[in-house]
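Chemist: Sequence first, predicted model second:
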Amino acid sequence: MSVSVTPLAPKPRAGGASLDVLRFLAAGFILLFHFSESAPRPLSDLIPVLRQGWLATDFFLMLSGFILMRAYGPALAQQRFSPVSFVIRRVLRLWPSHIVALLLMLLVVGLATLQGHPPGHPEKYTVWAFWEQLILVHGWGLSDTPGWNVPTWTLSALVVCYAVFSLCAGFVFRWRRSALITALVVVLALALAVAAIIGHPFVDLPFRFGLVRALPLFFIGALMERLTTGLAVSDRVYAVGMTLSGLIVVGLASLPRHTLSDLIILGTLAAALVLSAGISLPETLLTRRLGRSAYALFLIHSVVGGIALGLDGMLVHRFALPEPLHWLSWCMCVAAAIASAFVFEAWVDRPLSRWVTARLTGGVKAEA
């Protein structure tokens, strides 16, 4: 008599589902922040935390360092590929879809201008700004004004983060806990000192100082990953910790700005990142799609907003829409941006990523 054995389902990856969802929520926060002023009433008046657009950007930068250390730290430590190879692979993961989104933005701005509706801030849409953005150097402090697809300054800054990370990740990966803690304190102290010299809070330094902001945050995330490697979080601890983190962030972000509250918020975001990386939740098709579409939402929401919010404004002006209908129209713009992100991921970002991966040899996949 034969006995059939049902194979055990693979154990969920720590942080697999939770980090995917968190990444999408961060992209969604950035979307709402950028769409806020076009709502019937500014969302920041209704939800004060939305005044703090830096929250999601800083979290995104820390998350990037955290994930890169988890995914590539061992390989860099073991010298399975060179720093140059690593940087090329990472840039090729970001650049093709970025180019498509930028060209779509050029098309939208060009057609609108030809139809007699030029952009409200033409200084943001210069030829020089376009070329800076095309080659991903627009976040390196070469100009004062962000333009075109504004959120992508962080991608430009990440290129530099990747280069520095590729040179030092192998050493950091072998550091003991005391050295990691010391490095974390030094990085934060240096960041605060430079921000004090500039005369602006570190967490939302002006565009020209994007690298000064991005590099410390990226490496704070990378160091946090090494400090908490192997940490397992129970469902109860995760639920309580994330609830408290949310309350702290929303509460402090709703109060007048202060350096101390900014640092507490930053620390709370880091804690939420660690909690999410330590919980093993079941991965589903939805969580995987959310994780993959987060980058697409980050890239494409400004392009879709340029079209949808423009039409929304025309409808309100032409038909004098009452506030409830204006809210409905605005919500449809948000929904259109989210839906477009899923379409962009499936039809543009994923095929381009696979195409690049197929042409890279050995080691690390570009789509990771």
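Modeler: It's in. Bear in mind the structure is a predicted one, so any value in this text is a computation, not a measurement.

Chemist: can we go C-alpha only for contacts and neighbour counts from here?
Modeler: Noted.

Chemist: Check which helices and strands the longest helix anywhere in the chain sits against.
Modeler: Within the chain, and with DSSP state H defining each element, the longest helix by residue count is helix 285-319. Contacts defined by 3 or more CA pairs under 8 Å, 6 or more residues apart in numbering; DSSP states H and E place helix 285-319 against helix 16-35, helix 83-114, helix 323-344.

Chemist: Tell me which of the ones you listed sits most buried.
Modeler: Among the helices and strands packed on helix 285-319, ranked by average contacts under mean count of other CA atoms under 10 Å, first place goes to helix 16-35 (a mean of 21).

Chemist: Give me the contact list for that helix.
Modeler: Around helix 16-35, the neighbours that count as contacts under CA atoms under 8 Å, 6 or more residues apart in numbering are 50-51, 53, 56-57, 59-60, 273, 276-277, 279-284, 287-288, 290-295, 297-298, 301-302, 305, 334.

Chemist: before we move on, what about stretch 37-50?
Modeler: So stretch 37-50 is contacted by 29, 32-33, 36, 51, 250-251, 253-254, 309, 323, 326-327, 330 (CA under 8 Å, 6+ apart).

Chemist: Okay, helices next: where are they in the stretch 51-200 of the chain?
Modeler: 54-77, 83-114, 127-134, 153-173, 177-198 (DSSP state H, counting those that start in this stretch).

Chemist: Looking at the ones you listed, which is nearest to residue 315?
Modeler: helix 83-114 (15.9 Å; CA to CA).

Chemist: That closest one - contacts with which helices or strands?
Modeler: Helix 83-114 is packed against helix 153-173, helix 285-319, helix 350-359, with contacts defined by 3+ CA pairs under 8 Å, 6+ apart.

Chemist: Pasting the second one now:
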Amino acid sequence: MGKRPPLPGLRLDKRHFNALDLSRLLAACAVLFWHYQHFFVPPVEFHFNVNRPKVSPFYHELWWLFDYGHVAVQYFWAVSGFVFAHVYLADEGARGRFWLARVARLWPLHLLTLGLVAVLQATYSGMNGTEFIYHHQDMKHFVLSLGLAHYWGWQADQSFNGPSWSLSTEIVAYAVFWLLLPGLRRSPTVLALTAAVMALALFFRKAPDGPVFTCIGYFFGGAAVYGAALRGGLRTGVLTVLAAGLTVSAVWMGRSLHWEDGATLAGTFAALFGVLAIDTADRSDRLAAARHLGDASYGVYLWHFPIQLGLVLLIDSVLGSRGIARQPAFLLFFVGASVLAGFASHRWFERPAQRLVLKLAGRRRAAGAVAA
């Protein structure tokens, strides 16, 4: 039986968003700069403030990455909402395949890096009497991490492969998207925007489990942008004006009001609109070379902390001092190694693992059909 044609009016004619793909890789790299300060955290059992301007190479040129690279996580969430709307709204059979596709895509690499970090953290703890950066390395947090449920409100704090906390919150956003999918097909912009506003309102009002609500808000904000695009409301000129206006708003909220959350929200969607403006202007597909660069972003994001922890163990054992991390060449090495790991992981582990999971699931369904 052939694949069903897409549902009418629910998918943009532009199949690939090349600039958006490239932006995912750049966002993953931004997180690396924020986490670079980990190299300068000594073996302590409490939060340690790093003087980033003093120790970070290229700080004066790239201060905005070292100080604000963490907000790339919110951008990831917004992009995910846009991409999910693009992929699933027009797919009539999406709800039946949704969770299998998510498991096949996310869990293999998550489980691999989780196990690796557990081993590396045990080694670090054995050498120093405490854990590196993320101190909750117990059975409770390990079990929660297995199911990507380790940032749903039951946790004491980030644990094991700490950056995966954002994936944990995104699983909840996926669940809400799956539940709302029939309604989103009828009214994608209104329903997605309503979900985004409600979730962000709970976050801004300091509701419990704020990270989960933040993720849902940004995710459905991205889905609402896609809904508006379906109605023809997001042409290049409109996107450019929106990007510029939100950029000014973000700077004003950050510098004048000192409202970091509001500045992050405005800046995130300014970046999304700006990237989409580039994509809509690229009618001849001149950015096609960037099409698959975003595939490495998941690997870069999950591999960079185990790489960092491995480097710290090596430096502490061989050199005894982490002063080498102040060298520009070391920063370039860390970022380059993480990016290469992302590409290698996608090609030689993530894609084969994804195919294997889907193949095993297909065999199980076939066996069940025969038994029935």
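Modeler: Right, received. Where do you want to start? Computed from a predicted structure; not experimentally measured.

Chemist: TM-score for the pair, please.
Modeler: Here the superposed chains carry a TM-score of 0.76, computed using TM-score structural alignment, normalised by the length of the first structure; 331 aligned residues with a CA RMSD of 3.6 Å.

Chemist: that older thread, may I see the helices and strands packed on helix 285-319 of the first structure organised as JSON lines, with distance to residue 176 of the first structure added?
Modeler: JSON lines is the format used below for these (distance: least, CA to CA, whole Å):
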{"stretch": "helix 16-35", "distance to residue 176 of the first structure": "26"}
{"stretch": "helix 83-114", "distance to residue 176 of the first structure": "23"}
{"stretch": "helix 323-344", "distance to residue 176 of the first structure": "41"}
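
Chemist: closest one to residue 235 of the first structure among those helices?
Modeler: Nearest to residue 235 of the first structure, of these and by CA to CA, is helix 16-35 at 11.5 Å.

Chemist: ok and the closest one relative to helix 54-77, angle-wise?
Modeler: Here the directions of helix 16-35 of the first structure and helix 54-77 differ by 140 degrees (axes from the mean of the first three to the mean of the last three CA atoms, to 10 degrees).

Chemist: In the second structure, what stretch matches helix 16-35 of the first structure?
Modeler: Counting by TM-score structural alignment, helix 16-35 of the first structure falls onto residues 17-36 of the second structure.

Chemist: Please compute how far the matching stretch lies from its chain's middle.
Modeler: Stretch 17-36 of the second structure sits 9 Å away from the centroid of its parent chain (CA atoms, centre = their mean, to the nearest Å).

Chemist: related to what we said a few turns ago, from the helices and strands packed on helix 83-114 of the first structure, which stretch is densest packed?
Modeler: Most buried of those by mean neighbour count (mean count of other CA under 10 Å) is helix 153-173; its value is a mean of 21.

Chemist: Residue 73 is in contact with residue 81 of the first structure, correct?
Modeler: No: using CA atoms under 8 Å, residue 81 of the first structure makes no contact with residue 73, being 11.1 Å away.

Chemist: Could you check which of the two is surrounded by more residues?
Modeler: Neighbour totals were compared for residue 81 of the first structure and residue 73, and residue 73 leads with 25 against 16 (other CA atoms under 10 Å).

Chemist: List the residues that contact that one.
Modeler: 169-170, 173.

Chemist: Alignment lookup: it to the second structure.
Modeler: By TM-score structural alignment, residue 73 of the first structure lines up with residue 89.

Chemist: what's the distance between that match and residue 223 of the second structure?
Modeler: Distance of residue 89 of the second structure to residue 223 of the second structure, computed by CA to CA, to the nearest Å: 10 Å.

Chemist: try residue 272 of the second structure
Modeler: Residue 272 of the second structure is 12 Å from residue 223 of the second structure, by CA to CA.

Chemist: quick one, which of those two is more surrounded?
Modeler: For residue 272 of the second structure versus residue 223, neighbours defined as other CA under 10 Å are more numerous around residue 223 (31 against 22).

Chemist: Determine the next helix or strand in the C-terminal direction from the helix or strand that contains that one.
Modeler: Residue 223 of the second structure is located in helix 210-230, with elements delineated by DSSP states H and E. As assigned by DSSP H and E, the chain's next helix or strand after helix 210-230 of the second structure is helix 236-255.

Chemist: Report all helices and strands that that following helix contacts.
Modeler: helix 260-281.

Chemist: in the helix it packs on, what's buried?
Modeler: Residues of helix 260-281 of the second structure classed as buried: 261-280 (neighbour count, 16 or more other CA atoms under 10 Å).

Chemist: Could you do stretch 142-153 of the second structure as well?
Modeler: By neighbour count on 16+ other CA under 10 Å, the buried set for stretch 142-153 of the second structure is 142, 144-145, 148-152.
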